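# this one's structure only:
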């Protein structure tokens, strides 16, 4: 049995209704495009998002969802609780993405003059 990414994100966020499905689907779609852009920056021709990186898509989606309302901030605090966010969620996972890119042929940029 396979569970789709939306359902998995909702489990991670403890969301039991469908009130925020449109927002979560938009975040999943945007994050998938961002990750594909990073993976394909060397001109690779990957057409589909690699399923082995689906965990990363969900992780970044949860991060972005939790940051809604605090866009543009580097940190926020309320009483004794504070949170700090990265400027670039994709860059935080570059080590995994770069390994995937190298396996699929993305080893850098060659320029002929």
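Looks like it came in fine. As the structure is a computational prediction, the values presented were derived from the model and not from experiment.

# all contacts plus neighbour counts: C-alpha atoms, from now on.
Will do.

# what's the burial count for residue 24?
By the criterion of other C-alpha atoms under 10 Å, residue 24 has 21 neighbours.

# with residue 28 instead?
Neighbours of residue 28 (other C-alpha under 10 Å): 23.

# same question, residue 59
Residue 59: 17 neighbours (other C-alpha under 10 Å).

# included below, for side-by-side comparison, is a second structure:
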């Protein structure tokens, strides 16, 4: 049920709700990547949470796309935000 709730908020919630979920998921994923017994993201890596959260927020609704092109506008996304 929690995953369904988060997906609904990401797709149709307010900006604050979206950012809250994205930040939580980004922190969890970063801690997993760091692979240690850390309970919190170290202060010196907070910029990673900010950068990745911003990238993910800007990609809402376009998560599966690798590239997009229309009338001179072209966007390309990397596979990993990290």
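Sure thing, it's come through. Keep in mind that this is a model prediction, so the values were computed, not measured.

# in what helix or strand does the residue most central in space within the second structure lie?
Compute the mean C-alpha point of the second structure, and by C-alpha atoms, centre = their mean the closest residue is residue 56, 3.4 Å away. In this structure, residue 56 of the second structure sits in helix 46-58 according to DSSP states H and E.

# so what corresponds to the residue nearest to the centre of the second structure in the first structure?
Matched by TM-score structural alignment, residue 56 of the second structure corresponds to residue 64 in the first structure.

# excluding residues flanking it in the chain, which one is nearest that match?
Nearest residue to residue 64 of the first structure in three dimensions, chain neighbours excluded: residue 27, at 7.5 Å (C-alpha to C-alpha, 6 or more residues apart in numbering).

# now do the same contact list for the one you found.
Residue 27 of the first structure is in contact with 61, 64-65, counting by C-alpha atoms under 8 Å, 6 or more residues apart in numbering.
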